[in-house]
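Colleague: build me a structure from this.
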Amino acid sequence: MRPRIVYVHGNGNKVRRELLKSQWDRALFGRDMGEGSAMAYWAPVRYDSPLPDFRADPLDGEPEWIEETPGLTAVESAEDFIEECLAEARQETPGPDGVPREGVAGPETAAALSGWLRDMTYLADTLAPAEEEDRLPEGGTDALPEVLPLPRPARKAVLRLLIKRTFKDVYGYFFGGVGAAMRTVVRETVADAGPGPLVVVGHSLGSIIAYEVLREQRRDVELFLTVGSPLGITEIKDCLEQRPAVPACVSAWCNASDLRDLVAMDHTLRGEYAPDHKVTDLLVSNDSGNHHGISEYLGHARVQEPVRRVFGPTAWGSRIA
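Modeller: Reported below is the predicted structural model:
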């Protein structure tokens, strides 16, 4: 039996289902996969009508699209976003005397964030030569800086504001009462895939929805591929229905992210989702507007490699083969 692939899209409204599926197909395989792929299209749970055909995906981070898209807010850069979050955190967490708490959003925190952003950008710039040699920057994962080196209250404030102000569908999934409907869409799409080897791909919020559905599945999944996923973030893990673990139905889990992708934030799932031997974390370069775009992730050779092992090289279009 031929393998099939199920996609689960991320935050925000999207173009119509079949067009979105074809766009993901072409980014990953270089051609439309026809009945070999399916899109778990949960956008109608949140939006009355799809985006116009061939409109840019708002999650790619292009301000001209984001500004006109319900559910998304544009920020000029990671630095701008964090400064906005810190400003709001100062207002929300005053000390007993009404002055912002130094440990939450004071000068020391701002300096730590500045250094974190600088280190993340530097390490991201080393990815291209590191990928050519199939290794991480010198020092391996130990070289990665602390993600948001803040006191816990400030880190939670940044995450909460990121979700509430920029990714409203994530807020709706966990706190807005629509999570069950989103999971139903994914569950039904996986069930319709039929027998045979199955790959499930989740982007951003889609990786969370897919993960929670796969935790309850008995149908074997050859490969679970997550890109730009926030599943490593402690506060996200705290919101999951079950304790973090590799879904029992999954044979292999590949998780890819760009160091500059603020949605991913924590770039390693291995060690947090047992058993470790099933999880592979990949650091890749994503040069979309916010380093989170789906086409850039799916078009990366290291992301395509585990899918190629399931589908075989003949599944790829001439652009990739």
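
Colleague: going forward, measure contacts and count neighbours with C-alpha atoms only.
Modeller: OK.

Colleague: quick one: end-to-end distance for stretch 278-297.
Modeller: End-to-end distance of stretch 278-297: 21 Å, with Cα to Cα, to the nearest Å as the criterion.

Colleague: to compare with the earlier structure, here is another sequence to fold:
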Amino acid sequence: MRNTTDTVSVLYVHGAGNKPAAEDLKRAWDDDLFGKDMAGRTRMVHYADLLHRRPGTITADACGADGALAALVSDALTDGTAPDPETAAAEAAEAAEDFGAMTAEQQAFALSLTLSMAVRAAAPVAPTALAVAGPGAGAAAVSTELLPLPGPLRRFLLRQLLERLIPDANRYFFTRAKEQIRERLRTALDSVDGPVVVISHSLGTVVAYDVLSEPRFAGRPVPLFVTLGSPLGYTEIQDVVVKPLRIPAPVRLWMNFADRFDLVTLDTTLADDFRAPARMIADVPVDNRSPNNHASCGYLRTGRVRSAVRAAV
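Modeller: Alright, predicted model coming up:
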């Protein structure tokens, strides 16, 4: 039903990897961010079904010890493959089909982005943003801090992230799925009147940036655009998103939240890459306490994200 009030609506845009059904995922994000079901105030822009053959399920809490232990044990026992032989065979066939269908351009993109992430994971230091950058503020102050994770654990986390991000990013940028995914967000934006807060995670931040940059939405009131664990700092990603790199016209404030140990965030600041007169990106460092420092639940549960969204809503 179309919202015709001035109430601020919230649109969620999920990240890469297979996901549960839209309503299940929406309720999970509601709970992580607001601590309750927000009913019609929020909506999940769901596109995982366009990229994966079967929906995922809500299982153990990805931000809790049980979920982390289950992932580690599963990976150790199966070397990253699914324990069920039929599922493993189906996933292997899908991966082989995807790779075989890649053009040279797609393979080059996947290789370059994978290497960039691998270099960051292997680096002995990680950039740490110490300031919030705004108009005229110049580059955020940056220092370096030793990455405390041991090499094997960093490699495990990197593999987990790459298995989800790289295939879906390739499909988004280089197949007909791109327009289908964008259309899901366009439809959601068209379904409500009044102000809209857009909250996006991982690959979803790229989708949201591309759609909000379209001229048709220039007059759409978006008081707050939230990006969580965004890969928009990667040169490879910037090369294939909508240009010029700038804050989308309808966005009044862009808040970019990043954990300095999140391997998907090459650097934790976007304000030095995306600009617009009289508007700003607030690059906000947060502590994502999920096991891989990238999970959406970890970002949505942080006090800074919750405070920013609740103030806007």
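
Colleague: for the two chains, what TM-score is obtained?
Modeller: Once superposed, chain against chain, the TM-score is 0.69 (TM-score structural alignment, normalised by the length of structure 2); 249 aligned residues with a Cα RMSD of 3.7 Å.

Colleague: all strands in structure 1, in order from the N-terminus.
Modeller: Ranges of strands in structure 1, per DSSP state E, are 4-8, 37-40, 198-203, 223-227, 253-257, 279-283.

Colleague: who's in contact with residue 70 of structure 1?
Modeller: 12-13 (Cα atoms under 8 Å, 6 or more residues apart in numbering).

Colleague: among the strands of structure 1, which is nearest residue 86 of structure 1?
Modeller: Nearest to residue 86 of structure 1, of all these, is strand 253-257, at 24.5 Å by Cα to Cα.

Colleague: what angle do the closest one and strand 198-203 make?
Modeller: Interaxial angle, strand 253-257 of structure 1 versus strand 198-203 (axes from the mean of the first three to the mean of the last three Cα atoms, to 10 degrees): 30 degrees.

Colleague: tell me what strand 253-257 of structure 1 is packed against?
Modeller: Applying 3 or more Cα pairs under 8 Å, 6 or more residues apart in numbering; DSSP states H and E, one finds that strand 253-257 of structure 1 contacts strand 223-227, strand 279-283.

Colleague: make JSON lines out of these and add distance to residue 264 of structure 1 and mean neighbour count.
Modeller: Formatted as JSON lines, those follow (distance: least, Cα to Cα, whole Å; neighbours: other Cα atoms under 10 Å):
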{"stretch": "strand 223-227", "distance to residue 264 of structure 1": "8", "mean neighbour count": "26"}
{"stretch": "strand 279-283", "distance to residue 264 of structure 1": "11", "mean neighbour count": "19"}
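
Colleague: with distance to residue 239 of structure 1 added, can I get those strands in CSV?
Modeller: CSV is the format used below for those (distance: least, Cα to Cα, whole Å):
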stretch, distance to residue 239 of structure 1
strand 223-227, 18
strand 279-283, 21
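
Colleague: to residue 159 of structure 1, which of the ones you listed lies closest?
Modeller: Residue 159 of structure 1 lies closest to strand 223-227 among these, at 18.7 Å (Cα to Cα).

Colleague: which residues does the closest one contact?
Modeller: Against strand 223-227 of structure 1 from outside (Cα under 8 Å, 6+ apart): 198-204, 207, 250-257, 294, 297, 306-307, 310.

Colleague: now stretch 201-219 of structure 1
Modeller: The contact list for stretch 201-219 of structure 1 (Cα under 8 Å, 6+ apart) reads 5-11, 169-170, 179, 182-183, 186-187, 200, 224-231, 240-241, 246-250, 263-264, 294.

Colleague: write a ChimeraX command that selects only the buried members of those residues.
Modeller: Applying 16 or more other Cα atoms under 10 Å to the contacts of stretch 201-219 of structure 1, the buried members can be selected in ChimeraX as follows:
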select :5,6,7,8,9,10,11,169,170,179,182,183,186,187,200,224,225,226,227,228,229,230,231,246,247,249,250,263,264,294
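
Colleague: out of the helices and strands packed on strand 253-257 of structure 1, which comes closest to residue 144 of structure 1?
Modeller: Closest approach to residue 144 of structure 1 among these is made by strand 279-283 (10.6 Å; Cα to Cα).

Colleague: could you tell me where that closest one falls in structure 2?
Modeller: The aligned range for strand 279-283 of structure 1 in structure 2 is 281-285, by TM-score structural alignment.
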